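Novice: got a predicted structure here, sequence first:
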Amino acid sequence: MKLNIKNETSRLRAVVLGTATSNGPVPKIEEAYDPKSIEHIKAGTYPKEEDMVAEMQAVASIFEKYNVKVYRPEIIENYNQIFARDIALVIDDVFIKSNILPDREKEIKAIQYVIDQIEPKKVNKAPSEDIHFEGGDIIVHNDHIFIGTYKGDDYSDCIVARTNMKGVAYIKSLFPNKTVKEFDLRKSMQDPKDNALHLDCCFQPVGKNKAIIHKEGFRNLDDYKYLVDFFGNENLFHIDRDEMYYMNSNIFSISEDVVISEKGFTRLNVWLRNLNITVEEVPYTEIAKQEGLLRCSTMPLIRD
């Protein structure tokens, strides 16, 4: 398999889509990795497996409609394998295994059959366990790589901080000819409306030169201004705190003019259609309860 990912919006040809099959029991609060899951565990509204399976099948059907090759993880019994974006990523023709939370190491083994189809010298793993990054924090934009991180002194105690500056430096070392820019994200284990779990929870390019952004997701105003200057304010769709909570920036592009979006994202979907982008709407509110949406559950392998 010859990988090729230069950006978030070129025509998709092959993708790993996570699975909700055999997702396991409702986790205990102390087992949850994010404040939104905890909120739903406490409320008794944590998503049911059959609902999440149906939501992911709706996405698989759209990929089929657009002739996208879809790879699914091998099933691990009673284990959450929904968020394929966390475990690995592709930049250019390079496959990079993430250094993720230790409890989730099994997930990468479930896509080993995909990795086996890639030229071995193109498969990378960070050389040290203290180099942290997840795919949701890394957005490829042609000759730029945007990376979400957390620069707070409490990084080591902050379970919602998934990418550190050593992770940023590692990605830089792999792609010395690209401009790598990190963004210090707002984190909270108490309130999911104040928690940008990954960069794609508060920012994502879409279409030809547009992007979705949540200003308050950035701890440093200069980071936000960098993106405003980069894209131009007129090309940005600003989402508010509630829209960020419901994951409006976490849609997924099949091409510059086709996106998959949650059917409840009314304001965003109108804006996208006004740009002549085809919006394929799916139900994804149950999966969203785990603080992840469409980009989080997909890991692109090949785009034109």
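Specialist: Received the coordinates, thanks.
Novice: going by C-alpha atoms from here, please, whenever you check contacts or count neighbours.
Specialist: Fine.
Novice: surely T149 is in contact with R162?
Specialist: Yes - if you go by C-alpha atoms under 8 Å, T149 and R162 touch, sitting 7.2 Å apart.
Novice: neighbour count winner among those two?
Specialist: Between T149 and R162, T149 has the larger neighbour count (other C-alpha atoms under 10 Å), namely 30 against 24.
Novice: show me the contacts for that one.
Specialist: 137, 161-165, 168, 182-185, 198-199 (C-alpha atoms under 8 Å, 6 or more residues apart in numbering).
Novice: taking these one by one, which sit in helices?
Specialist: Those of those mapping onto helices are 165, 168, per DSSP state H.
Novice: which one among the contacts of T149 gets closest to G217?
Specialist: Distance to G217 across the contacts of T149 (C-alpha to C-alpha) is lowest for L185, with 5.9 Å.
Novice: name the residues contacting each of T149 and R162.
Specialist: 137, 198.
Novice: ok, back up a step: top of the contacts of T149 by neighbour count?
Specialist: That'd be H198 among the contacts of T149, by other C-alpha under 10 Å, with 31 neighbours.
Novice: against D184, how distant is the residue lying closest to it once chain neighbours are set aside?
Specialist: Among residues not flanking H198 along the chain, D137 sits closest, at 4.7 Å (C-alpha to C-alpha, 6 or more residues apart in numbering). Distance, D137 to D184, using C-alpha to C-alpha, to the nearest Å: 11 Å.
Novice: want to compare, so here's the second one:
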Amino acid sequence: MLQLNIKNETSRLRAVVLGSAVNNGPTPNENEAYDPKSLEHILAGTYPKEADMIPEMAAFNAVFEKYDVTVFRPEMIENYNQIFARDIGFVIDDVFVKSNILPDRERELEAIEFVLNQIDPLKVVRPPEEVHIEGGDVMLWNDYIFIGTYKGSDYKEYITARTNWQGVQYIKKLFPNKIIKEFDLVKSKIEARDNALHLDCCFQPVGTNKGIIYKSGFREEADYMFLVQLFGKENLFHITRDEMYHMNSNVFSIAPNVVVSERNFTRLNNWLRQNDFVVEEIPYGEIAKQEGLLRCSTLPLIRD
């Protein structure tokens, strides 16, 4: 049996689901795009090709092997995008929560059924249908659970709005002993530079007391100030609109002092090294064109 344990974003990782780019299917047409960044690349003819994405994910997998992390990969579904494992579920403490994702993506959960079968069935839950919540919006920080959401009255019109207020309420009920803090995120259907698809597109903790943050990703300044007060301004690396667009906050921690990052994130990687992190740099620029990066590709199951 897998004894799930996730309490934060940075403790030493022992087991993870890593998505897959194998048999990823053809380039979608513009009506099939889930987010403005994919749409931009579809229209420009620069949408990533499977042959370029497979080596990027292999490089990520190699880092996990180096640190002796148990890696599960989803079973292959033909002609199907299975890169972003973070969307389909998440672990809080020792509970696996299945996401109610966009209906087209339900098969992605079936592809990790062999992993779920190794978990105590009492520890696997599925929210009711009206609850929308995706792993990219759920971030654990010890006593806190941070949840990205969108509170606009036009929620239903946004395919980029992935977690609703019912999702926040559901987690509050499930984990009454945690401090739940939701963040109202900026959404755009047309401009990727102004679209925080998930909370990890504009914020992520690193180490034991630091974080990467994009101030303009939050609709309310009070939400941004909450994080500044919690972490301390001097501990937060502020990214620019362009760095947000390139997903600089979507790195992934293997341990409190080890961060996997994209090799082109020069300014961020320098700051991490100056703060005594080991930075494992890999190429991930093709996958980034789908508005997802390293954290989005992982579903952590066990940390120390």
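Specialist: Right, received. Where do you want to start? The structure displayed is predicted, hence computed values, not measured ones.
Novice: sorry, back to before: mutual contacts of D137 and D184 of structure 1, please.
Specialist: Taking C-alpha under 8 Å, 6+ apart as the contact rule, D137 of structure 1 and D184 both touch 148-149.
Novice: and A58 of structure 2, what element?
Specialist: Using DSSP states H and E, A58 of structure 2 sits in helix 50-66.
Novice: what segments of the stretch 151-300 of structure 1 are helices?
Specialist: Along the stretch 151-300 of structure 1, the segments classed as helices by DSSP state H, counting those that start in this stretch run 165-174, 221-231, 241-245, 266-274, 285-288.
Novice: quick one: average offset of the fourth one versus structure 2, please.
Specialist: The superposed helix 266-274 of structure 1 is, by mean C-alpha distance after the TM-score superposition for structure 1, a mean 0.4 Å from where its aligned residues fall in structure 2.
Novice: ok, F237 of structure 1 - contacts?
Specialist: Residues near F237 of structure 1 by C-alpha under 8 Å, 6+ apart: 210-213, 268, 271.
Novice: ignore the last one, N220 of structure 1
Specialist: 183-185.
Novice: give me that answer again for 7 Å
Specialist: For N220 of structure 1, the contact set (C-alpha atoms under 7 Å, 6 or more residues apart in numbering) comprises D184.
Novice: cool, and I180 of structure 2?
Specialist: If you count contacts by C-alpha under 7 Å, 6+ apart, then I180 of structure 2 has 144-146, 172 around it.
Novice: please tell me how far it sits from N29 of structure 2.
Specialist: 38 Å.
Novice: go on, R273 of structure 2?
Specialist: 41 Å.
Novice: more crowded one of the two?
Specialist: More neighbours surround R273 than the other of R273 of structure 2 and N29, with 14 against 11 (other C-alpha under 10 Å).
Novice: nearest residue to the more buried one in space, please, no chain neighbours.
Specialist: In space, R273 of structure 2 is closest to V279, 6.8 Å off (C-alpha to C-alpha, 6+ apart).
Novice: which residues sit in contact with the one you found?
Specialist: Contacts of V279 of structure 2 (C-alpha under 7 Å, 6+ apart): 258-261, 269, 273.
Novice: in structure 1, which of those remain in contact?
Specialist: For those, the aligned pairs still in contact in structure 1 (both residues aligned by TM-score structural alignment, their matches' C-alpha atoms under 7 Å) are 258-261, 269, 273.
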